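> Pasting the sequence and the predicted model now:
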Amino acid sequence: MTASTETLPVVVIGAGPIGLAAAARLIERRIEPLVLEAGPAAGSAVRDWSHVRLFSTWSEVVDPAAEKLLAPTGWIKPDGDTYPSGGEWADRYLQPLADVLGERVRYDATVTGVSRAGRDRIVDADREAQPFVVHLTGADGSEARIFARAVIDASGTWSTPSPAGAAGLHALGERAASDRISYRVPDLKDPAVRARYAGKRTAVIGAGASAFTALAYLADLAKTENGSGTHATWILRRGISGSTFGGGAADQLPARGALGLAAKAAVDDGYADAVTGFRTDVFEKTGDGRLVLVGEDGRRLDPVDEVIVLTGFRPDLTFLAELRLALDERLQAPVELAPLIDPNQHSCGTVYPHGATELAHPEKDVYLAGMKSYGRAPTFLAMTGYEQVRSIAAALAGDHEAAARVELTLPETGVCGGAGLFDQPEPAEETGGGCCATPATLTIGAPASSGGC
């Protein structure tokens, strides 16, 4: 890298919790960041699930370096023992942090490509001496490019939910039935959304935290005056065992344990029926517009009015196509990280804290961070992302001792995934998209859950 390249900013893609924490850590290291956010505000993806209540407390979702930037502004840290909703996280922490960063955050800036200046992925000559070039489009369609000394992609996976098809592809008829399918946990506080599911039969596909939440919320809806007749069909690719509903009281994240118990109660109390060993192959529409799900084994389920697909998320790697990334062929995570986060072996609490070494690629000074770094693995916690960017910033500053140091202790738990938790190994998308955001309380008036926080 030339002296002129070193004066360029580090481009951070995404003004979510991990991207903004990366900017704070870079500033701490006296490295200039430039955060590019596709949405109109900080935490735009988080705001999409503003009704979600995390099962991590405030003390676990505020980055220490970010807190140092906020403190001189008079910012008041929320009670560390309480659980924020997605909306509260965005409004009370992410947006104030972005405001402190000021012009270092650029909104309505969608990254469309990243490469080395004058070098596509084929060219070796003098490659590392070239700065990165980042192409972006604005909300008005205007195009621009920015040169950078390094790139941290913290754009997450929220925009690319996995489909219902068991093969990892859309099931036949899935796209044509899109008006009856949602890939998000519904916000039942919204009257229009509530009316969509009240008194209806809904299929819930998935077996992770988000699916648990959908089951619990639909059960709560069924208990209300206007929710009579609401019923869920819970579709699992595996069977039900003693560990299906998580760790319960043994979970060191208590709100997550309570969620699994609430989902179990929905089944036990008759508000949901479980269909096991079912791998969705086809969506068929009936004459009245309802949907019949057909499995790979030919089984046909009873018609439902709505389908909620909660089969996890996957990374969008298209705009990184000209970079030399080393990604695991299964998880689409960095090859050194993949064995540490394999959902067949690990849960949130058994993932060893990691940093720049595990996140490095053949393309020097490019890092995937946050949920994006986990590829298709679902067991991500915000604390893990904060540790990642602390290490990355240290590495970019040349402090390799600090980059290698572990400064994080995760809560131990065995409920997110792992070979011991399944009747048989399952793909990451079966677990439903993340281990860090679930409701602290389970009532219709409380936020619903989602994955990846």
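Yep, that arrived. These numbers come from a predicted model, not from an experiment.

> switch to C-alpha atoms for all contacts and neighbour counts from now on
OK.

> other SSEs contacting the host helix or strand of Ile392?
Ile392 belongs to helix 382-396 when elements are defined using DSSP states H and E. Helix 382-396 makes packing contacts with helix 17-28, helix 356-359, helix 400-404 when contacts are defined by 3 or more C-alpha pairs under 8 Å, 6 or more residues apart in numbering; DSSP states H and E.

> Using a markdown table, please lay out the ones you listed together with distance to Ala148 and mean neighbour count.
Putting those into a markdown table (distance: least, C-alpha to C-alpha, whole Å; neighbours: other C-alpha atoms under 10 Å) gives the following:
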| stretch | distance to Ala148 | mean neighbour count |
| --- | --- | --- |
| helix 17-28 | 14 | 28 |
| helix 356-359 | 18 | 20 |
| helix 400-404 | 21 | 17 |
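
> The structure to be compared is supplied as follows:
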Amino acid sequence: IDAAARALLDRSGWTAPDSQGLPTGGEIVRDYLAPLGRLPAIAANLKLGAEVTAITRQGHDKVANDGRKDAPFVIRYRDTGGEHRVLARAAIDASGTWWRPNPIGVDGLPVVGEGEASARIAYGIPDVVGKAREDYAGKRILVIGGGHSAINVALALMELQDAAPGTEIFWALRHASIERLLGGGLNDQLPERGALGLAARQAMADGRLNMLAPFAVNGIERQGEGLVVDANLGGKPFNLAIDRIVVTTGFRPDLSFLSEIRIALDHAVEAPPALAPLIDPNYHSCGTVPAHGIAELAHPEPGFTIVGSKSYGRAPTFLMATGYEQVRSVVADIAGDHAAAREVRLVLPETGVCSAVGVVTVSASAGCCGGPAPAPVDACC
């Protein structure tokens, strides 16, 4: 919980949730964000159900220079009442990336047939043991992805499998080496994140997950009430008949409404150039990122900043605590307290992955719709 938010909530008589608990997204909204949003000082300035469609400088397109830095920002948004515009001295984009999931293709594009099969494809973390239970119970499910979201989905499907034994789980990874996926285990300074990796490792050892790696989808065809996935497994052609697909391949930022704002982004990660080298997953296997603020988040447009998970672009290592520190620094800068803006008030946890001994490898085997046998796994931690 952010320190400034806690101070506001405490003054209202709020009852804090268990500090040792591991809340779901819904619980974070119910116990933290909703009470925060109801505080009079915030509620009076909060517009819900609104979509920002554009941000620009008043009287200036992207090219215009004269008087630009003194012109207020124009924020255009749409809600049930129509289109609106407001003026602001500064603009902070904290819109996240949740509504822009990456597609299935390893080349960053949707695979052939992905759109046509969308009714049987979920992106992110569906509630497979709750609201979406009937879609998954007793079905053959393909989970695509190599991060903590994929682990969450696989473990939730295993919980469903306990109640519906006919449920089959296939887990497809782009790479054969999965040590980064499993995490630092007992060495992870975020214990529950480490526990996810340990639980996934045990599930592989128990043979409850049909692991497919290295795996790349070429196309998807609808077949009756199910789907046939045309893929390569270990470099060889591979077909898999399944009922549903869960895609957990990450997210990307929506930059469409920033077309008239001068922003600078790394050509690969799509994060600010000063931040990108600190978070680029091509080079940072352990995911450890130093605390950062306005200095790393600045754009060529004075007064405009992207914070939160969107500031990380396509990098997957964002933590809520990182966002809190970003916002503290950015707001201090807007308020004119530049010394406070450049202070570092956060120490981020290590993942423990960098020091892992023995890389876990999933071996590929050719097959058809039945999938390969579970691969042996080194379960040591």
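Nice, thanks for sending it over. These numbers come from a predicted model, not from an experiment.

> if we can go back for a sec, just put the helices and strands packed on helix 382-396 of structure 1 in CSV and tack on distance to Val294 of structure 1.
Written out in CSV, the entries for these read as follows (distance: least, C-alpha to C-alpha, whole Å):
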stretch, distance to Val294 of structure 1
helix 17-28, 39
helix 356-359, 40
helix 400-404, 50
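
> For Leu169 of structure 1, which of those is the nearest?
Between Leu169 of structure 1 and these, the shortest gap by C-alpha to C-alpha is with helix 356-359, which sits at 27.5 Å.

> Where does that closest one end up in structure 2?
Taking TM-score structural alignment as the measure, structure 2 aligns residues 294-297 with helix 356-359 of structure 1.

> any residues touching the matching stretch, and which ones?
Outside of stretch 294-297 of structure 2, the residues that reach it under the criterion C-alpha atoms under 8 Å, 6 or more residues apart in numbering are 272-275, 305-307, 311, 326, 329-330, 333, 341-342.

> I'd like the distance from it to the chain centre, please.
Relative to its chain's centre, stretch 294-297 of structure 2 lies at 21 Å (C-alpha atoms, centre = their mean, to the nearest Å).

> same thing with stretch 54-74 of structure 2?
Per C-alpha atoms, centre = their mean, the displacement of stretch 54-74 of structure 2 from the mean C-alpha position of its chain is 32 Å.

> Output the residue interval of structure 1 matched by that stretch.
Residues 113-133 of structure 1 are where stretch 54-74 of structure 2 lands, counting by TM-score structural alignment.

> do stretch 274-282 of structure 2 as well
Across structure 1, the stretch matching stretch 274-282 of structure 2 (TM-score structural alignment) is residues 336-344.

> Give me the buried positions along the matching stretch.
Within stretch 336-344 of structure 1, the residues scored as buried using 16 or more other C-alpha atoms under 10 Å are 336-344.

> Stretch 278-289 of structure 1 now?
Neighbour-count burial for stretch 278-289 of structure 1 flags 278-285 (criterion: 16+ other C-alpha under 10 Å).

> And for stretch 400-417 of structure 1?
Buried residues in stretch 400-417 of structure 1, counting neighbours by 16+ other C-alpha under 10 Å, are found at 400, 402-404, 410, 413-417.

> For that stretch, give me every contacting residue.
Contacts made with stretch 400-417 of structure 1 from outside it, assessed by C-alpha under 8 Å, 6+ apart, are listed as 208, 243, 246-247, 250-253, 343-350, 353-357, 379, 383-384, 387, 390-395, 421, 431, 435.

> ok, back up a step: out of the helices and strands packed on helix 382-396 of structure 1, which gets nearest to Asp269 of structure 1?
Smallest distance to Asp269 of structure 1 across those (C-alpha to C-alpha): 37.8 Å, for helix 17-28.

> Would you mind finding the match for Gln161 of structure 2 in structure 1?
Residue-level alignment of Gln161 of structure 2 against structure 1, with TM-score structural alignment as criterion, gives Ala222.

> Before I go, just wanted to say thanks for your time.
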